[in-house]
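# Predicted model, plus sequence, below.
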Amino acid sequence: MSLRKLAGPLLALITLLVAACQTTTPGSMQGAVEVRSGVIEQITDVQISNTKTRGLGAVVGGALGLGVGSLIGGGTGRDVAMVLGTIGGAVTGNTVQRRNQAPTPGQDIIVRLNNGVLVSVTQEPTNLRVGQKVFIQGQGEEARVTPAQ
């Protein structure tokens, strides 16, 4: 198998790795944000585990693996070494990146909405205080508590 024959699969692999870094959902309404209001009932300091990766480790590892694989053998054996090096490097790079992401300080903020429902949002530390009127913008992992003006 020649390098030209491998160019297509390698390009597809790199495209797949880059596409995995996409943060928006197709068809989602960008710019539209749900806003709820309420009063802070409790604030607790927490550690936020940083398990999200942007795929940079996998891309760099894959590129390095491709480079190392290209140095091995010749002909078909070299092509196989390049593919295996790319895959192995991508997996190793992703693992190293995840291992080196330390938890960050944060706050778990419990808000009683105007309709009486309690909502808990974990986010980076802020200057909010118990009893303060706030807005909750967004939902899920993207939700943020901000002061009401």
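Thanks, I have the structure now.
# going forward, measure contacts and count neighbours with C-alpha atoms only.
Fine.
# Mind naming the longest helix for the chain?
helix 75-99 (DSSP state H).
# What are the buried residues along it?
For helix 75-99, a neighbour-count test (16 or more other Cα atoms under 10 Å) marks 78-94, 97-98 as buried.
# this is the other structure I want to compare:
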Amino acid sequence: MFRKTASYLSALVLAVVLAACAAPGQQAGEVQIRTGVIEQITMVQLPSNHHSGVGAVVGGLAGVGIGSLIGAGTGRDVAMVAGAIGGAFAGNEIQKKYDQPVPGQQIIVRASNGVLVSITQPVNPNLFQGQRVYIEGYGDGARVVSR
């Protein structure tokens, strides 16, 4: 009797917790789409999407691998350390060439409910001030697209 009651109570608590986590009015996997008019477009620089330090890590690992092929014993250990340091330096320098800011736009949209929404995204040359647009998504994933 006690186990059955505890089981029902646990199921009820789980259902309440899951219902509280759900976004009101939106099902999982749905994308929210709002409409509006572009009030202002400002050109900005977006940070690169390359992960900093990856070049150094990959270069260091490659240097260790190449250094392990050289010599034997202590000489091999020295070659591995030198390869790791040299590879890390070279990998970091190579990554710097590709780690440049990307042109973007900060777009201010007056939504159909009167609220101003600011979205920063990569450049879309098809957008202009006064244009009617859709705002897809929300938060960091929001994008402005032409209607």
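That came through fine. In this text, all values refer to a predicted model and were calculated from it rather than measured experimentally.
# one step back: just after the longest helix of structure 1, pick out the following helix or strand.
strand 104-113 (DSSP states H and E).
# which is the next helix or strand following that next one?
Counting by DSSP H and E, the element after strand 104-113 of structure 1 in chain order, helix or strand, is strand 118-123.
# Return the residues in contact with the residue most central in space within structure 1.
Nearest to the geometric centre of structure 1 sits residue 52, at 3.4 Å (Cα atoms, centre = their mean). Residue 52 of structure 1 is in contact with residue 98, counting by Cα atoms under 8 Å, 6 or more residues apart in numbering.
# Could you find the counterpart of it in structure 2?
The alignment partner of residue 52 of structure 1 in structure 2, by TM-score structural alignment, is residue 50.
# isn't there a helix covering its match?
No: membership of residue 50 of structure 2 in a helix is not supported by DSSP: H, G, I helix; E, B strand; the rest coil, which gives coil.
# how much space between the residue nearest to residue 71 of structure 1 when sequence neighbours are not counted and residue 129 of structure 1?
Leaving aside its sequence neighbours, residue 71 of structure 1 sits nearest to residue 78 (Cα to Cα, 6 or more residues apart in numbering; 7.5 Å). For residue 78 of structure 1, the distance to residue 129 of structure 1 equals 62 Å [Cα to Cα, to the nearest Å].
# and what of residue 36 of structure 1?
18 Å.
# Kindly report the same for residue 87 of structure 1.
Distance, residue 87 of structure 1 to residue 129 of structure 1, by Cα to Cα: 49 Å.
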